[in-house]
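Q: Turn this into a model:
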Amino acid sequence: MKPPSIDSTSFTLVDDLESLAYLADKLSEANEFAVDLENNSFRSYQGITCLLQISTRDADFVVDPFTLRDHIGPYLLEYFQDARKRKVMHGANNDILWLQRDFGIYVCNLFDTMQASKVLKLERNSLEFLLKHYCGVIANKEYQASDWRLRPLPYEMLKYARKDTHYLLYIQDLMLEKLHDSRHTGYLAVAFKKSYEVCVQMYKKPVFNYWASYRQLPGLAKAHLDVKQRNVVVALYAWRDKVARKEDESTGYILPNKLLLEIAMKLPMSKNQLLQITGPKKHIVKNADLLIETIRQCVGDDDVTSGSSGKTFQPKG
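A: The predicted structure is shown next:
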């Protein structure tokens, strides 16, 4: 049966220990529940979970980690790890890691509707598509890029967040029906195997290495940089990582990848030249003199005037 509308479904904003205990009681009674997370990775070095949405067959819950971060794991982990209870998630690759990172929660018995949609060879695999395809529900794109750190959360943002789990158990029902179909021999086993592979991922804290990490920079291979330009990439990469860690910001917020590569390719030798590339970004303006000096060290003193040096820069720290 299609679930009732969101407006007619019981809803609890879980932002204190009393409501968290109530959620735990509901999960203890449930055979399955749907889960989703909202994360902010643009203004945090490692990212931070801003919301945890959970739906049972008859109720929706939105958990506020900002007030309950140290309690979510102790109250809920046993239900996520209980193999008798199925957890239904969509595109859970990141969510699985965030649950481990922020709450020490590991998931056992997962059905990932994105993996199932790929096995069923649906036209598209997004949750937005599944909501429309199976439920006739149109997702409001207005809130896709919302800042989920906002408090208090407006009603419409809460409603949008609830949609991510409210219909998932019903979507699972319809998908299982298709996967059980005799025309799709083996599809059910494949869907569960792929879901299993998602939930056994293990979170590993990223380790920064100057000479290895920078090679992961998108667009680096196609930039065809020479030795001096690569030296600048390594130095800027190390500088922004240090600043991002210190201020708990994402590296992309400190200095986007595209601008980092552009600086390395153009090798600005003055503050004005640097700001012509980046614009008046706060961290660039504040550290412009340091960055120019770093670039000069990378290309060599002789190269600043004659363009003759290509020595390798050794980052400090």
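Q: From here on, just use CA atoms for contacts and neighbour counts.
A: OK.
Q: Run a quick neighbour tally on residue 19.
A: A count of nearby residues for residue 19, using other C-alpha atoms under 10 Å, gives 15.
Q: Tell me where the protein has strands.
A: Assigned by DSSP state E, the strands in the chain fall at 10-14, 32-40, 48-55, 59-63, 86-89, 110-112.
Q: among those, which is nearest residue 280?
A: strand 32-40 (24.0 Å; C-alpha to C-alpha).
Q: That closest one versus strand 48-55: what angle between them?
A: 160 degrees (axes from the mean of the first three to the mean of the last three C-alpha atoms, to 10 degrees).
Q: what's the spacing between strand 32-40 and its chain's center?
A: Its chain's C-alpha centre and that of strand 32-40 lie 12 Å apart, by C-alpha atoms, centre = their mean, to the nearest Å.
Q: Next: stretch 196-206.
A: The answer for stretch 196-206 is 13 Å, by C-alpha atoms, centre = their mean.
Q: Could I get the contacting residues of the residue nearest to residue 225 when sequence neighbours are not counted?
A: Excluding the flanking residues, the one nearest residue 225 by C-alpha to C-alpha, 6 or more residues apart in numbering is residue 265, at 7.0 Å. By C-alpha atoms under 8 Å, 6 or more residues apart in numbering, the contact list for residue 265 reads 223, 225, 229.
Q: To compare against the first, here's the next sequence to fold:
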Amino acid sequence: MKEIESLNTPESERYVYVRELAAMGALVRRIGAAERVALDTEADSLHNYFEKVCLVQLSLGGEHYLVDPLSGLDLTGFLEALAEKPLILHGGDYDLRMMRASMAFRPRREVFDTMIAAQLLGIEQIGLAALIERFFDITIGKEGQKSDWSLRPLSEKQLCYAVNDTRFLKPLAERMRGELSERGRIDWHRESCRAMVESTGRDNARDPEEAWRIKGAGRLTRRQLAYLREIWRWRDTHARSANLPAFKVFGNQQILDLLQWAESHPGAPLHQGPKLPRNIVGSRLSTLEEAIARAAGMAQAQWPELRTFDRGDAPRTDCKEQIDALRGECARIAKELEIAPSTLAPRAALEAIAWSRPRSLEEIMESGGLLRWQAELVQGAVEKILMR
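A: Next up, the predicted model:
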């Protein structure tokens, strides 16, 4: 309780900004002596095409550290020491993926994710700020969420914001661990965290032949998909060359609006179509016109193929009723457990299970991509509905 009462004091906001060799050496020694480490990162994905980790925040033993990976420091010893400690993160999927991509970092010990814990406890508001307010009645600011963390120097406001991302994690994890244990869900959490960590160690490289299929592509015809592919490739080329996130060049909805207009107005000048962002001038504009012209002149044989799930194909008649029944039964189970149905079993998982008709717990896990605790909870419903 004493630690919780001291969370919102001026002393609790103090931090060490690690940009020099001596400070890094001291931090590595502190990590070595720590029982566990609260960890978070800040990246520049909202401001750069080639995203990277720009700041690493750590809290351990009541002390807070901000490590600047852009300072030129050798991080080898730091990352090695960190990998050997149990970690606490919130929504660690993104942080661990970014640290793997930017620093080749992989944790070797247990990871406790407070966002996953919140989902398993049936908490609706699972953001870190909401959880801190819920458990400790402390309100933290969100001013730094959209900062460009790649710029230097970082402001005092940015650094204080960054500290807040880890200074509450240890007491928060302790409270949530207690509630998970009381409700018999600590094993669910361990399995879920292990699966999350494992997933972040796999490459999710985009297939260049499929990356252009943005949300909404499933409603398009083959001819419209040809426009989508050409405009998307145009955007990606300019985003790369300017090192800007794609949405800052041309948004997905803007692509969809433009392609539908262009298809129905072949040869019309672009200024007659949907209003373009102010940054679409000069070579960006001329190359966009060329992309649209390529799509317009493309032979039907060159149009992209539809994907069955793009068209929203309905399940087979003999399967749809069972899918609906399975979803209803799982929703009932989730309600009894006071968790979201998607936490128990996502809709896509239930559809895959209904189609494959698994006959064992292992087959339920494999066909639906479910964890063991999830499969055990839905097994009765699967047997009741699919094996009758």
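Q: about what we covered before: what's the match for the residue nearest to residue 225 of the first structure in the second structure?
A: Structural alignment (TM-score structural alignment) places residue 265 of the first structure against residue 260 in the second structure.
Q: quick one, helices of the stretch 51-200 of the first structure?
A: In the stretch 51-200 of the first structure, the helices defined using DSSP state H, counting those that start in this stretch lie at 65-80, 93-103, 113-119, 127-135, 155-166, 168-180, 187-199.
Q: Where does the longest helix along the first structure end up in the second structure?
A: As assigned by DSSP state H, the longest helix anywhere in the first structure is helix 227-247. Residues 222-242 of the second structure are where helix 227-247 of the first structure lands when matched by TM-score structural alignment.
Q: which of the residues in the matching stretch are buried?
A: 222-236, 238-239 (16 or more other C-alpha atoms under 10 Å).
Q: average distance between it and the first structure?
A: Compared with the first structure after the fit, stretch 222-242 of the second structure shows a mean deviation of 1.9 Å (mean C-alpha distance after the TM-score superposition for the first structure).
Q: Any idea how many residues pack against the closest residue in space to residue 175 of the second structure that isn't next to it in sequence?
A: Closest residue in space to residue 175 of the second structure, ignoring its immediate chain neighbours: residue 135 at 8.0 Å, by C-alpha to C-alpha, 6+ apart. When neighbours are defined as other C-alpha under 10 Å, residue 135 of the second structure has 13 of them.
Q: Tell me if I'm right that residue 135 of the second structure and residue 172 touch.
A: Yes: taking C-alpha atoms under 8 Å as the definition, residue 135 of the second structure is a contact partner of residue 172 at 7.3 Å.
Q: And residue 299 of the first structure, what's its match in the second structure?
A: That one, residue 299 of the first structure, aligns with residue 296 by TM-score structural alignment.
Q: ok, now how distant is the residue nearest in space to the middle of the second structure from residue 168 of the second structure?
A: Geometric centre of the second structure, nearest residue: residue 94, 5.1 Å, by C-alpha atoms, centre = their mean. Separation of residue 94 of the second structure from residue 168 of the second structure (C-alpha to C-alpha, to the nearest Å): 19 Å.
Q: Same question for residue 245 of the second structure.
A: For residue 245 of the second structure, the distance to residue 168 of the second structure - C-alpha to C-alpha - is 31 Å.
Q: and what of residue 251 of the second structure?
A: 36 Å.
Q: For the two, indicate the residue with more neighbours.
A: Shown here are residue 251 of the second structure and residue 168; by other C-alpha under 10 Å, residue 168 has more neighbours (24 against 15).
Q: Report the contact partners of the more buried one.
A: Residue 168 of the second structure neighbours (C-alpha under 8 Å, 6+ apart): 7, 132.
Q: Which residue of the first structure is paired with it in the alignment?
A: So, by TM-score structural alignment, residue 168 of the second structure is matched to residue 167.
Q: quick one: contacts for residue 102 of the first structure?
A: 48, 49, 69.
Q: Can you tell me what the first one aligns to in the second structure?
A: Matched to the second structure by TM-score structural alignment, residue 48 of the first structure sits across from residue 52.
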